[in-house]
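Student: Whatever this is, show me its structure:
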Amino acid sequence: GNQTQEPTFDPGYEPDWAVISTVRPRARAEPSSPRGSWAFSVSLGELKSIRRSKPGLSWAYLVLVTQAGGSLPALHFHRGGTRALLRVLSRYLLLASSPQDSRLYLVFPHDSSALSSSFHQLQLFDQDSSNVVSRFLQDPYSTTFGGFSRVTNFFRGALQPHPEGASPDLPPPPEDEPEPGFEVISCVELGPRPAVERAPPVTEEDWSRHVGPEGRLQQVPALKARIFSGGLSPGLRREAWKFLLGYLSWEGSAEEHKAHVRKKTDEYFRMKLQWKSVSPEQERRNSLLHGYRSLIERDVSRTDRTNKFYEGPQNPGLGLLSDILLTYCMYHFDLGYVQGMSDLLSPILYVIQNEVDAFWCFCGFMELVHGNFEESQETMKRQLGQLLLLLRVLDPPLCDFLDSQDSGSLCFCFRWLLIWFKREFPFPDVLRLWEVLWTGLPGPNLHLLVACAILDMERDTLMLSGFGSNEILKHINELTMKLSVEDVLTRAEALYRQLTACPELPHNVQEVLGLVPPAEPCSPSPSVSPLPLSPTRAPPAPPPPADTAAQPDSSLEILPEEEEEEEGANS
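Tutor: Sure thing, here's the model as predicted:
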């Protein structure tokens, strides 16, 4: 079912990060044979694969396998260093873990033709194998939003340059991956983050300058850009929101708008009559309508009750909320009412203050976010995966930290994306945030960059405090009503500009930002490119192999970070 309540903790489990046992380095006896008897050298061009040991209490090791099929003596790492070696090798070779064995790194030279052939062999672009799934153990929320892909490419940000040999760690494969997976190791340089200044809100006078003959709006792109940069003055919202939410056409004349409103008013009351005319006896035999009414009454009774427009037991605003939501059930039978929709309607009704107009504006908003409320949660999984893509580009160390604390699935952002930060900002700030997001500028997923901006603002608190997964969730929830919408929007726009200035931005990141059209999905369910971070140009997808069973799309999944203990005590 659809559950959109705030996540609650279950303290009855002990997460795997709660107890960390340190192991002292073992005292090493002097070898009985000369070191030279174990020495060897091999050309990188002769390597076929590299096998990594399983994590455990013993020392980590790597085994190099040559093209001839022979194995060289194991390289043991008593004090860590497997990742560092793989990271250095990745400068000269392409390393990708085998679809059959996640601990076997296949080695390919940096050659375009060989690389293309290797991708084909690895099925990296096969849409039917997109659910390369590794479950998050011990994460109390991952089963709800199951199966998100971890972004395994790494980016080096110019704001935090790494000295030579100290770039972010190569990601290890998952500890227990029940299904085949792959990783592509690459590095993209981000430029400096530009400074951004917000503009003042658009006023009634500014708006009137865009109204031409017959009441038609002129220079609409420039007007939208102004709304994006500064929002709207409160007195203008009642009119402008009807355009932003698609109720009124940007191209229509004043007379055309009046005719449209008359038509939509009749349509609204016809739908409202459908449920209004149901007698109590009929409703008792209509479990679906009765269930919707009960859920709506419960949610409306606790929606924005501190707002004067809705406070008090007999407030007419509450009745309008209920009527509009019940009528929406008639309008969208398949979706009906899902908890959280009242949060989206409340600000619209507060601003519009007209039942019919508010209903159609709400329908326009739901056109943007209705996928958030579908039972399959495919849209929410896709958005969380896209958020992870962006965050991995912008801040790999933060992603690594969240992974290490079983929070890499970003499920603590679920409520943010579900109802567009409605409960995170004060009510007036929500109005400003939404009208900026409704412009569709600078791309289709600004709300994901808003989430990145909030995490960017909190990164030091999260990373320096030593929070575990429960503390991370608690801290995120405690940000409610403490965020400045202007600061967040400023940072979100700066992040967008920083990303779009990167000349080597991976193709599927460009898709998220709306820089290139999204690839055509191969299945009816929404999906993300199966590559965590795909090349700058979208490669052609090879046909699926005959022996590969088609699997349902799992959108993006999270692969947990290995603990440093597997490599021995490093400190």
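Student: rest of the way, CA atoms for contacts and neighbours
Tutor: Fine.
Student: buried residues in stretch 480-497?
Tutor: Neighbour counts over stretch 480-497 (16 or more other CA atoms under 10 Å) mark Val485, Glu486, Val488, Leu489, Thr490, Arg491, Ala492, Glu493, Ala494, Leu495, Tyr496, Arg497 as buried.
Student: Pull the contacting residues for the first one.
Tutor: To tie it back to what came earlier, the one meant is Val485. Contacts for Val485 (CA atoms under 8 Å, 6 or more residues apart in numbering) come out as Phe425, Asp429, Val430, Arg432, Leu433.
Student: Quick check: it vs Leu437, distance?
Tutor: Val485 is 12 Å from Leu437, where distance means CA to CA, to the nearest Å.
Student: quick one on the thing from earlier: got the buried residues of stretch 480-497 as TSV, with secondary structure and distance to Arg415 columns?
Tutor: Listed next are the buried residues of stretch 480-497 as TSV, based on DSSP: H, G, I helix; E, B strand; the rest coil; distance: CA to CA, whole Å:
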residue	secondary structure	distance to Arg415
Val485	helix	17
Glu486	helix	20
Val488	helix	17
Leu489	helix	18
Thr490	helix	22
Arg491	helix	20
Ala492	helix	18
Glu493	helix	21
Ala494	helix	24
Leu495	helix	22
Tyr496	helix	22
Arg497	helix	26
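Student: Next, the second sequence, to be compared with the first:
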Amino acid sequence: MIFEMWGDNGVPADSFYQIRPECINDVPVSRFKIKPGKTLSPRKWHAAFTEEGYLDIGKILRRIYRGGIHPSIRGEVWEFLLGCYDPKSTFDEREQIRQSRRLEYARWKEECRQMFPFVGSGRYISSPVITDDGQPIQDPSVLLESNPDKGLVLVPQDNYRSSSIDARNNLEKVTDKRVIQWLLTLHQIGLDVIRTDRTLVFYEKQENLSKLWDILAVYAWLDKDVGYGQGMSDLCSPMIILLEDEADAFWCFERLMRRLRGNFKCTDRSVGVETQLSNLASITQVLDPKLHKHLEQLGGGDYLFAFRMLMVQFRREFSFCDSLYLWEMMWALEYDPDLFWMYEDARRAPTSAESSRGKVKSIRQCGKYERENMRTGAKNSETPLPISIFLAASVLKDKSSKLLHEARGLDDVVKILNDMTGNLDAKKACSGAMKLHKKYLRKAKKT
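Tutor: Next up, the predicted model:
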């Protein structure tokens, strides 16, 4: 990743995320432009902190919604937007938290390495290592290493330190069901890792692919209820690119998953985003009844055609650069100053920022979408709908005419929506979502 100097008005941000030469013609050009005076610049970002380190988050949120974040500071700003740190903490307090979390991640990673030595080795796998009943799959004398350039390579076990997996390769059956389930997911993580953002130069390096695999493997072990699900690699990938330290990237991903882990809770009877799809249907029925009726007649009343949009937060509908721009606008709009304390582990020793808890939060420190929910009472009466649902509704509204006149079946609906990939305007989509949100609240209040 190349960071350039602050450029002229309208500088494209694509150059910060280099595309592999052979993929340039296949990748849509980003619509996100770095605009001095609108985009949150490094200078404006650093000026928002007091001498002690307190951050005026309200001022930052408005700037982000106006023009996004300059790529050179995107990672550190995201840490605040995702609730990793409290704006009312000091530089020293945040550094203490950062070091503590890095140590915690290192402990979890070591725990996983003891169960499977590829974790933390700079390598990753994309072949199964165990059967459903706990029997190791590999030949006792080798481990399979996935190499993106050379395919599968046999690696002698002598190259690795002794660990519990070595014993399993010597035909010792694994009996712990949780360990079996985790080991079963590792090759799927590997398969997804080598398919994630492969147009980027960044992922030509195996060390970056292994970072992504390690974080997802550790998260899958820690999240006992959800584990790993396809799509998580799309959510985690930007964190690896934006934050140099693997532990910091993990914690950013972990905070994002606290918002989205429900998307990956799937059973034989339901999918994780089923409730959101149902809400999208209700919103469309209120705001565009003609389109809703048409979709129902085509057999799409369950809105499963919007599954991918909500599952991975529009990563596939926008170019890489534009999806980051969209995410930060969404998070800025939804920002709640209590976010840090909602996520913070209760066992951590309190800091001086503790004094901010329990007080009535300033509406000025909230995102625009959050403020609207507070004003209308939606925040108090029930869990407010995430802005992503209104973003999906905005996309459908934008394509309403085309869907009504050209869609004669669900295949047509899917094709029309897939044709949008890479051609959507993130700022326009966010503006449309905000307008639909206001309109929906107004109509819902009347009924």
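Student: Mind checking the TM-score on these two?
Tutor: Their TM-score after superposition, calculated using TM-score structural alignment, normalised by the length of the second structure, is reported as 0.65; 305 aligned residues with a CA RMSD of 1.9 Å.
Student: okay, among the buried residues of stretch 480-497 of the first structure, which ones form the most distant pair?
Tutor: Across these, the two members that end up farthest from each other (CA to CA) are Val485 and Arg497, 18.4 Å apart.
Student: Trace stretch 243-254 of the second structure over to the first structure and give me the residue numbers.
Tutor: The alignment of stretch 243-254 of the second structure onto the first structure (TM-score structural alignment) covers residues 352-363.
Student: Look at stretch 351-359 of the first structure and report the distance between its end residues.
Tutor: With CA to CA, one end of stretch 351-359 of the first structure sits 12 Å from the other.
Student: hmm, who's touching it?
Tutor: Contact with stretch 351-359 of the first structure is made by 237-239, 242, 247, 261, 264-265, 268, 320, 324, 328, 345, 348-349, as judged by CA under 8 Å, 6+ apart.
Student: Out of those residues, which comes closest to Ser116 of the first structure?
Tutor: Tyr247 (48.0 Å).
Student: For burial, what's the neighbour tally of Val419 of the second structure?
Tutor: Let me fix one detail, which is that residue 419 of the second structure is Asp and not Val. The tally of other residues near Asp419 of the second structure (other CA atoms under 10 Å) stands at 10.
Student: What residue in the first structure is paired with it?
Tutor: Using TM-score structural alignment, Asp419 of the second structure sits opposite Glu478 in the first structure.
Student: Now do that match against Asp429 of the first structure, distance only.
Tutor: Counting by CA to CA, the gap from Glu478 of the first structure to Asp429 of the first structure is 17 Å.
Student: re earlier: would you convert the buried residues of stretch 480-497 of the first structure into a markdown table that also reports distance to Pro396 of the first structure?
Tutor: As requested, these are exported to a markdown table (distance: CA to CA, whole Å):
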| residue | distance to Pro396 of the first structure |
| --- | --- |
| Val485 | 25 |
| Glu486 | 25 |
| Val488 | 20 |
| Leu489 | 22 |
| Thr490 | 21 |
| Arg491 | 18 |
| Ala492 | 17 |
| Glu493 | 19 |
| Ala494 | 18 |
| Leu495 | 14 |
| Tyr496 | 17 |
| Arg497 | 18 |
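Student: of all those, which comes closest to Gln510 of the first structure?
Tutor: So of those, ranked by how close each gets to Gln510 of the first structure (CA to CA), first place is Tyr496, at 10.8 Å.
Student: Please say which position in the second structure that closest one maps to.
Tutor: Match for Tyr496 of the first structure (TM-score structural alignment): His437.
Student: now do Phe401 of the first structure
Tutor: In the second structure, the residue matched to Phe401 of the first structure (TM-score structural alignment) is His294.
Student: tell me the contacts of that match?
Tutor: His294 of the second structure sits next to Leu404 when contact means CA under 8 Å, 6+ apart.
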